[in-house]
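Peer 1: Give me the fold of what follows.
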Amino acid sequence: MKIMNTGGTFNKRYDPISGRLEIPFDNSAVESIVSSFSYDVEVAGMIYRDSLDMEQNDRDQLAAILQADDEDVFVVVHGTDTMDLTAKTLAEHLHDRVIVLVGAMVPYSIDQTEASLNLGMALGFAATRPAPGVYICMSGIIAPHEQIRKNRAEGRFEIV
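Peer 2: Now for the predicted structure:
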């Protein structure tokens, strides 16, 4: 199993110089969470941006990287705003893999609870080796990507 970190709110940290929340070019939030595990989990990163800034070529690049990797189970840390678009792209290209997209509505640097819970759930689910497919793990639920959506009005994900 491998974690691919692409950025998103999950990873944002406050930059006191710019006065903004920014996505760093590192995996420290994810690495902090998995450091307490009793087993090693490989963490790799790419893109490092807000999902609102992700473009189709970023999604295609992610799909190509996952496809070229020998691993067959991935957890992808991703921003929540366009998680569904990335899930759709990955489902179109990767039919024989287990991919679980996960994110957070609140940055890990501000409140560690949600990000830690979501990532832990995603990793636990992925470890069970479910049927190949693309899943989303958010708001305490895990479902095939086409069955879960972000409810922007309520600020959470739900089964549709």
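Peer 1: hey, let's count contacts and neighbours off CA atoms from now on
Peer 2: Will do.
Peer 1: quick check, Cys137 in a strand?
Peer 2: Yes - secondary structure of Cys137 (DSSP: H, G, I helix; E, B strand; the rest coil): part of a strand.
Peer 1: ok now do the residue most central in space within the chain, which residues does it touch?
Peer 2: Closest residue to the average C-alpha location of the chain: Val77 at 1.9 Å, with C-alpha atoms, centre = their mean. Contacts for Val77 (C-alpha atoms under 8 Å, 6 or more residues apart in numbering) come out as 3-8, 10, 101-103, 119.
Peer 1: from those residues, which is closest to Asp50?
Peer 2: Gly8 (4.4 Å; C-alpha to C-alpha).
Peer 1: Second chain to compare with the first, below:
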Amino acid sequence: MTIRLLVAGGTIDKQYDENTGNLIFSRTHIPALLAQGRCRVPLTVQSVFLKDSLEMTDADRALLCQHATQSVETRLIITHGTDTMVETARCLANCQLSKTIVLLGSMIPYRFKHSDSLFNLGCAIAAVQCLPTGVFITMNGQVFPWDKVVKNRQQGIFEWTA
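Peer 2: Predicted structure coming up:
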């Protein structure tokens, strides 16, 4: 079983620009994360775009749905910014695909010390192999159905909805 990993940006792929002092995108760090985690699961990495999720549009979400629909793989992982991850998960769920889709992100960029990106990616890889058909979000060791999760911005965590 090969898993398709769609790269959509988010904090996980940001890095510090020494010239401007800003966090920017230059390229995805997913191959480096997979190598660091010694991943032995067959994965196909496809970069769709690198965007901050606050800048994502409905057209961007439709593009992710299109890629998920066209993918021959039935198990997909999508890297994504955490701010609008639930919104994109809703869009993917509305596509009603007979696939297992797991979204993940990180609160701290991969290139920063103490990043949660490697752990979150590892959780997503494990989860997508075990979960039933549907759309899920995994963050910090927890797996949530897309419609049972909310980002707690004050604490910087994802948690179950009531």
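Peer 1: Tell me which entries of the contacts of Val77 of structure 1 lie within helices.
Peer 2: Using DSSP state H, the subset of the contacts of Val77 of structure 1 located in helices is Leu119.
Peer 1: ok, and the contacts of Val77 of structure 1 in structure 2?
Peer 2: Mapping the contacts of Val77 of structure 1 onto structure 2 (both residues aligned by TM-score structural alignment, their matches' C-alpha atoms under 8 Å) leaves 3-8, 10, 101-103 still in contact.
Peer 1: name the element the residue of structure 1 most remote from its centre belongs to?
Peer 2: What lies farthest from the middle of structure 1 is Ile17; by C-alpha atoms, centre = their mean that is 27.5 Å. Using DSSP states H and E, Ile17 of structure 1 is not contained in any helix or strand.
Peer 1: how about it, what's its partner in structure 2?
Peer 2: For Ile17 of structure 1, the aligned residue in structure 2 is Asn19 (criterion: TM-score structural alignment).
Peer 1: picking up where we left off before, now the kept ones among the contacts of Val77 of structure 1: which count as buried?
Peer 2: 3-8, 10, 101-103 (16 or more other C-alpha atoms under 10 Å).
Peer 1: Format those residues as CSV; extra columns: distance to Asp40 of structure 1.
Peer 2: Shown next, in CSV, are these (distance: C-alpha to C-alpha, whole Å):
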residue, distance to Asp40 of structure 1
Ile3, 11
Met4, 14
Asn5, 16
Thr6, 20
Gly7, 21
Gly8, 23
Phe10, 21
Leu101, 19
Val102, 19
Gly103, 21
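Peer 1: taking those one by one, which sit in strands?
Peer 2: Of these, the ones assigned to strands by DSSP state E are 3-7, 101-102.
Peer 1: Go through structure 2 and flag its longest strand.
Peer 2: Structure 2, longest strand under DSSP E: strand 43-51.
Peer 1: whereabouts in structure 1 does it align?
Peer 2: So strand 43-51 of structure 2 sits over residues 41-49 in structure 1, by TM-score structural alignment.
Peer 1: which residues touch that stretch?
Peer 2: Against stretch 41-49 of structure 1 from outside (C-alpha under 8 Å, 6+ apart): 1-8, 23-27, 30-31, 34, 58.
Peer 1: how about 10 Å then?
Peer 2: When contacts are defined by C-alpha atoms under 10 Å, 6 or more residues apart in numbering, stretch 41-49 of structure 1 is touched by residues 1-9, 11-12, 22-28, 30-31, 34-35, 54, 58-59, 61-62, 65, 74-79, 123.
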